[in-house]
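In: Turn this into a structure:
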Amino acid sequence: MSRPILLEGAPGVGKTEVARTLSRMLGGPMIRLQCYEGIDASQALYEWDYARQMLQVRAWQQDNGNSGNSVAELYGPEFLLERPLLRAVRESGPRVLLIDELDRADDEFDAFLLEVLDDFGVTVPEIGRFTADEPPVVIITSNRTRELHDAIKRRCMYHWIDFPDVEREAQIIRLRAPGVDDELARSVAKAIAALRDMDLTKTPGATEAIDWARAMALLGASRAEGEAALATLGWVAKSREDMWKIRPMFDLPTG
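Out: Okay, here's the model as predicted:
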């Protein structure tokens, strides 16, 4: 339907991976715009290559016989640095534009983004207007650190992604870490599910589960328990406080 897809969910549920997988299925590039506090239009659209412009000016100055150059020549396509949104407009063929973690940007950036998403056109005053022959597939992700503008939501198909259940997580681990056997994958998935029920500073996502399973497989462990789990705990616990909360689950019995 040529409309964006808005994916929301906790960090680590695989929202970004949806865009990567979709780009592989379509056979085109994934163009990623990583949002952050303070991002503005120039960082999302385009900038001028000032270093190259200065080199061109110096070249003109050294060429004493060439006095017909103008400042306007410094603002041509060869000096234009494409940022993700302009690249997504100018690129041809199947492609995925990932606008990642839009909730990190300011409200004003939502309004700017609406203008681009409405017709997928970008105007560069010194050159002209670029319009996409065929709009890209747009994936917008949010971790819900703030509410996105209603106008953004109205233009998108909304989908919530939750953490997978134990069976699905075990399948993901086996797919992404072929060296992990079924028993270890299922044991890790069960342990991760238990950790997500704890009051941790950072809830482990699928990436942490995969890394943890790989680490224990390298140690020759068959289950997520005991010394192997404790030695590799840094793959799932990302703060000192979380480490001390988790350790009792895997401490070996004494005596």
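In: going forward, measure contacts and count neighbours with C-alpha atoms only.
Out: Will do.
In: Would you map the strands across the chain?
Out: Using DSSP state E, the strands of the chain run over 5-8, 30-34, 46-48, 80-82, 96-100, 121-124, 128-131, 137-142, 157-160.
In: Pull out the buried residues from the third one.
Out: Within strand 46-48, the residues that qualify as buried are 46, 48, counting by 16 or more other C-alpha atoms under 10 Å.
In: Provide a list of residues in contact with Pro84.
Out: Counting by C-alpha atoms under 8 Å, 6 or more residues apart in numbering, Pro84 makes contact with 31-33, 44-45, 97.
In: Export the strands of the chain to CSV and append columns for distance to Val71.
Out: Shown next, in CSV, are the strands of the chain (distance: least, C-alpha to C-alpha, whole Å):
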stretch, distance to Val71
strand 5-8, 42
strand 30-34, 31
strand 46-48, 13
strand 80-82, 14
strand 96-100, 34
strand 121-124, 16
strand 128-131, 17
strand 137-142, 37
strand 157-160, 45
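In: May I see the buried residues of stretch 225-238?
Out: 225, 228-230, 232-238.
In: So which of those is the closest to Leu85?
Out: Closest approach to Leu85 among those (C-alpha to C-alpha): Lys238, at 33.2 Å.
In: circling back: just the buried residues of the contacts of Pro84.
Out: Among the contacts of Pro84, those classed as buried by neighbour count (16+ other C-alpha under 10 Å) are 31-33, 44-45, 97.
In: hang on, the earlier thing: restricted to helices, list the buried residues of stretch 225-238.
Out: The members of the buried residues of stretch 225-238 that map onto helices under DSSP state H are 228-230.
In: for comparison, sequence B:
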Amino acid sequence: MKNIDFKRVDDVQHHLDEQQYIANRELSTSLFLALKMKKPIFLEGEPGVGKTEIAKVLSKIMDTKLIRLQCYEGLDVHNAIYEWNYSRQILQIRMMEVEGNHDKEKISNEIFGSEFLIKRPLFEAIDFGNDSTPVLLIDELDRADEEFEAFLLEILSDYQISIPEIGTIKADNPPIVVITSNRTREVHDALKRRCLYHWIGYPSSKQEFEIIKRRIPELSEKLGKQIISFVQALRQKEFYKLPGIAETLDWATALLKLGTTELSEEITKDTLGTLLKYQDDIERMDSQMTHGLVQKAISDVNLI
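Out: Have a look, this model is predicted:
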């Protein structure tokens, strides 16, 4: 792990920039404070705006391991924190019985040792050791049940985990914690109070153009600006799922692979599946809307 001392917000922004992550001043400030105050950062925003990428970039900057917990409905302590290796425990019990050891207390002490413990992401981040500090990504927390948030409170408060058979395990070096949410539901205030909060919105035209220039350098400036102008205008429309930065990059890559040099209605219709992910949205994108957005993208190209 690199021992990087961020003395100023500019240092954070510089390192993010080196990793091709274009961040505004507000996000860089939130990250700087989270690192300095050793508090989790809670990133909320629409899907595809770069929330998850922040954790990945931080792990690269710090040259440390990224531990990811992908949240989903029904996620519980066994999948997120730890569980016992039951098959190995049963095997150990049988081996001890074969050896003539029938002492229940001794068997219990033997099979509930740390070697029979399966570490899940939260446990791994807490019990990582004192040589390095991992980045813990708790991704899409809003997809998990509200009850799961209670499991996180102890961890985010004291960076420790309580296991009845073993005791309390406390982190030597607290992990760098990044929590993301798409805001499909509200996360409990008790959890948010333990974090620094930042909302990541869609980037400006200039920011998004800079992103695709860096990620897809072979894309022509003319087509790149047309793509950004189209996507920015598209986000002003009423759709179930608006395209994020990830979709913009996918669309730009698709157009490049097809040998496109200038946006047209035909190529836009043919490639809508890279931008819009729901059939209702694609059907809503009729010929009139497509024509208007394409013409606007072509005429506004010099405004970016």
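In: Got a TM-score for the pair?
Out: TM-score of the superposed chains, computed with TM-score structural alignment, normalised by the length of the first structure, equals 0.89; 250 aligned residues with a C-alpha RMSD of 2.3 Å.
In: Trace Val96 of the first structure over to the second structure, please.
Out: Counting by TM-score structural alignment, Val96 of the first structure lines up with Val135 in the second structure.
In: How about the contacts made by its match?
Out: The neighbourhood of Val135 of the second structure, defined by C-alpha under 8 Å, 6+ apart, consists of 55, 58-59, 64-67, 125, 175-178.
In: hmm, try it at 6 Å
Out: Val135 of the second structure sits next to 59, 66, 175-177 when contact means C-alpha atoms under 6 Å, 6 or more residues apart in numbering.
In: mind putting those in TSV, neighbour count and distance to Gln89 of the second structure included?
Out: As requested, these are exported to TSV (neighbours: other C-alpha atoms under 10 Å; distance: C-alpha to C-alpha, whole Å):
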residue	neighbour count	distance to Gln89 of the second structure
Ser59	22	35
Leu66	21	30
Pro175	26	30
Ile176	21	33
Val177	22	33
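In: hmm, back to that, looking at the buried ones among the contacts of Pro84 of the first structure, which is nearest Glu126 of the first structure?
Out: Leu45 (14.1 Å).
In: Check the gap between the closest one and Trp212 of the first structure for me.
Out: Here the criterion is C-alpha to C-alpha, to the nearest Å. By it, Leu45 of the first structure lies 38 Å from Trp212 of the first structure.
In: what do you get for Glu17 of the first structure?
Out: Counting by C-alpha to C-alpha, the separation of Glu17 of the first structure from Trp212 of the first structure is 18 Å.
In: Those two: who's more crowded?
Out: Set side by side, Glu17 of the first structure and Trp212 show more neighbours around Trp212, with 24 against 11, by other C-alpha atoms under 10 Å.
In: which residue in the second structure lines up with the more buried one?
Out: Mapped onto the second structure by TM-score structural alignment, Trp212 of the first structure lines up with Trp251.
In: Skipping its backbone neighbours, what lies nearest its match in space?
Out: The spatial neighbour of Trp251 of the second structure that comes closest, neighbours along the chain excluded (C-alpha to C-alpha, 6 or more residues apart in numbering), is Thr274 at 5.4 Å.
In: Let me see the ranges of the helices in the stretch 1-150 of the first structure.
Out: 15-26, 41-44, 50-62, 84-90, 107-119, 150-154 (DSSP state H, counting those that start in this stretch).
In: what's the first one aligned against in the second structure?
Out: Right, the one you point to is helix 15-26 of the first structure. Taking TM-score structural alignment, helix 15-26 of the first structure hits residues 51-62 over in the second structure.
In: That stretch: which residues count as buried?
Out: Buried, per 16+ other C-alpha under 10 Å, within stretch 51-62 of the second structure: 51-52, 54-62.
In: Mean deviation, that stretch versus the first structure?
Out: For stretch 51-62 of the second structure, the mean deviation from the first structure after alignment is 0.9 Å (mean C-alpha distance after the TM-score superposition for the first structure).
In: follow-up on the earlier one: the residue nearest to Trp251 of the second structure matches what in the first structure?
Out: Aligned partner of Thr274 of the second structure by TM-score structural alignment: Trp235.
In: The second structure: matching residues for the lengthiest helix in the first structure?
Out: For the first structure, the helix with the greatest residue count under DSSP H is helix 182-196. Aligned by TM-score structural alignment, helix 182-196 of the first structure falls on residues 221-235 of the second structure.
In: now that stretch, how far from the centre of its chain.
Out: 25 Å (C-alpha atoms, centre = their mean, to the nearest Å).
In: Now do the most centrally placed residue in the second structure against Lys257 of the second structure, distance only.
Out: With distances taken as C-alpha atoms, centre = their mean, Thr52 lies nearest the centre of the second structure, 2.0 Å away. From Thr52 of the second structure across to Lys257 of the second structure, the span is 26 Å (C-alpha to C-alpha).
In: And for Asp145 of the second structure?
Out: Asp145 of the second structure is 41 Å from Lys257 of the second structure, by C-alpha to C-alpha.
In: Those two - which one has more neighbours?
Out: Asp145 (17 against 9).
In: How about the contacts made by that one?
Out: Glu73.
In: Which position in the first structure pairs with it?
Out: So, by TM-score structural alignment, Asp145 of the second structure is matched to Asp106.
In: cool, Ile211 of the second structure as well?
Out: In the first structure, Ile211 of the second structure lines up with Ile172, judged by TM-score structural alignment.
In: List the neighbours of stretch 10-20 of the first structure that are in contact with it.
Out: By C-alpha under 6 Å, 6+ apart, stretch 10-20 of the first structure touches 143, 163, 205-206.
In: What's Ile176 of the second structure aligned with over in the first structure?
Out: Aligned by TM-score structural alignment, Ile176 of the second structure pairs with Val137 of the first structure.
In: How about the contacts made by that match?
Out: Contacts of Val137 of the first structure (C-alpha under 6 Å, 6+ apart): Val96.
In: Now do it against Pro29 of the first structure, distance only.
Out: As defined by C-alpha to C-alpha, Val137 of the first structure lies at a distance of 11 Å from Pro29 of the first structure.
In: swap in Tyr50 of the first structure?
Out: Distance, Tyr50 of the first structure to Pro29 of the first structure, using C-alpha to C-alpha: 27 Å.
In: Between those two, which has more neighbouring residues?
Out: Neighbour totals were compared for Tyr50 of the first structure and Pro29, and Pro29 leads with 17 against 14 (other C-alpha under 10 Å).
In: Pro94 is in contact with that one, correct?
Out: No - using C-alpha atoms under 6 Å, Pro29 of the first structure makes no contact with Pro94, being 7.6 Å away.
In: For Asp150 of the first structure, state which of the ones in helices among the buried residues of stretch 225-238 of the first structure is nearest.
Out: Ala229 (44.5 Å).
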